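K.L.:
Mind folding the following:
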Amino acid sequence: MSGRRAMERIALIIAYEGFQEVEYAHTRAAVEEAGINVQVASDQVGVAHSANHELSVSVDVLVEDIVLGAHDGVFLIGGPGALEHLDTNAVKKLLQRAYEQGLWIGAICISPRILLKAGLLDGKRMTGWNDDKVLTALAPVYGAEYLEQPVIIEDRIITAEGPAAATLFGRAIAEVLAIERSL
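P.N.:
So this is what the prediction gives:
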């Protein structure tokens, strides 16, 4: 995928209200440190706000306007607003199309639940925020195996636990794109 551009580019999708600031900031820093361009997408245009309102981020594009051919991956950031703002047909269809087109996809924190509901984790191992134990019950319903690990990479999909794993999530994104670039 990355052979068509000199530099990799990913879309980070955040909730317009209530994204997790550490997950966003650390993931973005790790991928940008590796020389990857980031386009921020959300369910609304304007300035998105983190859950604690300590971080505001300009949204580059609406989810439905993301041009998949201009990206190497599409990744969801978690936070308390993620299920309210991102658990939509538009986001699920975008992720399904991205995966079908051979792009990397992924999610951190509560957002892997959206990958589950989109049918993208059937037969795969996955991780995510599970303090409420919902993933333990939800994963098998969608044919996935939940594991308590910081990051899991499987079949062009990266899932991560939460804020403490955000840098690892970003590094995993950078590493898989670097490997792909070298092929």
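
K.L.:
make it CA atoms for all contacts and neighbour counts henceforth
P.N.:
Will do.

K.L.:
ok, and for the one helix or strand Ala166 maps to, which residues are buried?
P.N.:
Element membership for Ala166, per DSSP states H and E: helix 166-182. For helix 166-182, the neighbour count (16 or more other CA atoms under 10 Å) marks Ala166, Thr167, Leu168, Phe169, Gly170, Arg171, Ala172, Ile173, Ala174, Leu177, Ala178 as buried.

K.L.:
Also stretch 77-89?
P.N.:
Result for stretch 77-89 [16+ other CA under 10 Å]: buried residues Ile77, Gly78, Gly79, Pro80, Gly81, Ala82, Leu83, His85, Leu86, Asp87.

K.L.:
still on that earlier bit, just curious, which of the buried residues of helix 166-182 is nearest to Val141?
P.N.:
Nearest to Val141 among those is Phe169, at 25.0 Å by CA to CA.

K.L.:
can you pull out the strands in this structure?
P.N.:
9-13, 17-19, 37-42, 46-50, 56-59, 61-62, 73-76, 104-108, 125-126, 145-146, 151-154, 157-160 (DSSP state E).

K.L.:
another one to check against the first:
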Amino acid sequence: MADEKKVLIVIAPRNFRDEELTEPINYLMQAGISYDVISTTCGLAIGMMGGEMPVEHTISDLNEGDIAQYNAILIVGGNGAPEYLWNYRPLLELIQKFDKQNSIVSAICLAPAVLGQAGVLKGKKATVWNDDQAIEEIRKGGGIFTSSPVVVDGKIITANGPTAAAAFGEKVAVSVKNL
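P.N.:
Down below sits the predicted model:
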């Protein structure tokens, strides 16, 4: 179906934050929005709380045609985000492609730092986990840091951590549904 809504979810292969994945997925499913989960490597990704997510495709596997089928990208945080996702060139390029196609670009917890690194936050308000280095990445990328739990600025949606996961998931699902 041409009008089917779809979200690409990016997680770290280790130590992604479980509820930052599961809560948004719950809202996407309730809204009838499909999703795919990718990472930097294939295999079984393991969350900080022990949750497991099978990953069949990597960020590097995607081509332009693949990207065009998605309405949004959602990047999950957790302790694994700085290690596996920050400064990861294929992810930064992927974020830029989503931004260029005017899709929703969203990230939670420590993951919004990659939005700053990708250069998509210039002049945009964004939030991130209360971590000096993560906040600095937002600012270095031209973003305006705010400490609100969830921030929506145009098609950029950010959230500051696991306690905001449900509200973040709801905002992403509603935004995608309204495209």
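
K.L.:
where does the TM-score land?
P.N.:
Scored against TM-score structural alignment, normalised by the length of the second structure, the superposed chains reach a TM-score of 0.92; 175 aligned residues with a CA RMSD of 1.4 Å.

K.L.:
if we can go back for a sec, quick one, which of the strands of the first structure gets closest to Ala30 of the first structure.
P.N.:
Of all these, it is strand 37-42 that lies closest to Ala30 of the first structure, at 10.9 Å by CA to CA.

K.L.:
average distance between that closest one and the second structure?
P.N.:
On superposition with the second structure, the mean distance recorded for strand 37-42 of the first structure (mean CA distance after the TM-score superposition for the first structure) is 0.5 Å.

K.L.:
helices or strands up against that strand?
P.N.:
strand 9-13, helix 21-33, strand 56-59, strand 61-62 (3 or more CA pairs under 8 Å, 6 or more residues apart in numbering; DSSP states H and E).

K.L.:
Could you tell me where it falls in the second structure?
P.N.:
Mapping strand 37-42 of the first structure onto the second structure (TM-score structural alignment) gives residues 34-39.

K.L.:
Nearest the middle, which residue of the second structure would you pick?
P.N.:
Ile75 (1.8 Å; CA atoms, centre = their mean).

K.L.:
pretty sure it contacts Cys109?
P.N.:
No: shown here, Ile75 of the second structure and Cys109 do not form a contact pair, counting by CA atoms under 8 Å, at 9.2 Å.

K.L.:
What lines up with Asp122 of the first structure in the second structure?
P.N.:
Looks like Asp122 of the first structure aligns to Lys122 there (TM-score structural alignment).

K.L.:
ok, now which ones touch its match?
P.N.:
Residues in contact with Lys122 of the second structure (CA atoms under 8 Å, 6 or more residues apart in numbering) are Gly116, Gly141, Gly142, Gly143.

K.L.:
so what's Ala82 of the first structure up against?
P.N.:
Counting by CA under 8 Å, 6+ apart, Ala82 of the first structure has contacts Ile14, Ala15, Gly18, Phe19, Ile110, Ser111.

K.L.:
what do you get if the cut-off is 6 Å, keeping everything else the same?
P.N.:
Neighbouring residues of Ala82 of the first structure by CA atoms under 6 Å, 6 or more residues apart in numbering: Ala15.

K.L.:
could you check the distance from it over to Ile13 of the first structure?
P.N.:
9 Å (CA to CA, to the nearest Å).

K.L.:
do the same with Glu33 of the first structure
P.N.:
19 Å.

K.L.:
Any buried residues in stretch 62-79 of the second structure, and which?
P.N.:
Result for stretch 62-79 of the second structure [16+ other CA under 10 Å]: buried residues Ile67, Tyr70, Asn71, Ala72, Ile73, Leu74, Ile75, Val76, Gly77, Gly78, Asn79.

K.L.:
Give me the spatial nearest neighbour of Ile114 of the first structure, chain neighbours excluded.
P.N.:
Taking CA to CA, 6 or more residues apart in numbering, and ignoring the residues beside it in sequence, Ile114 of the first structure has Asp87 as its nearest neighbour in space, at 5.7 Å.
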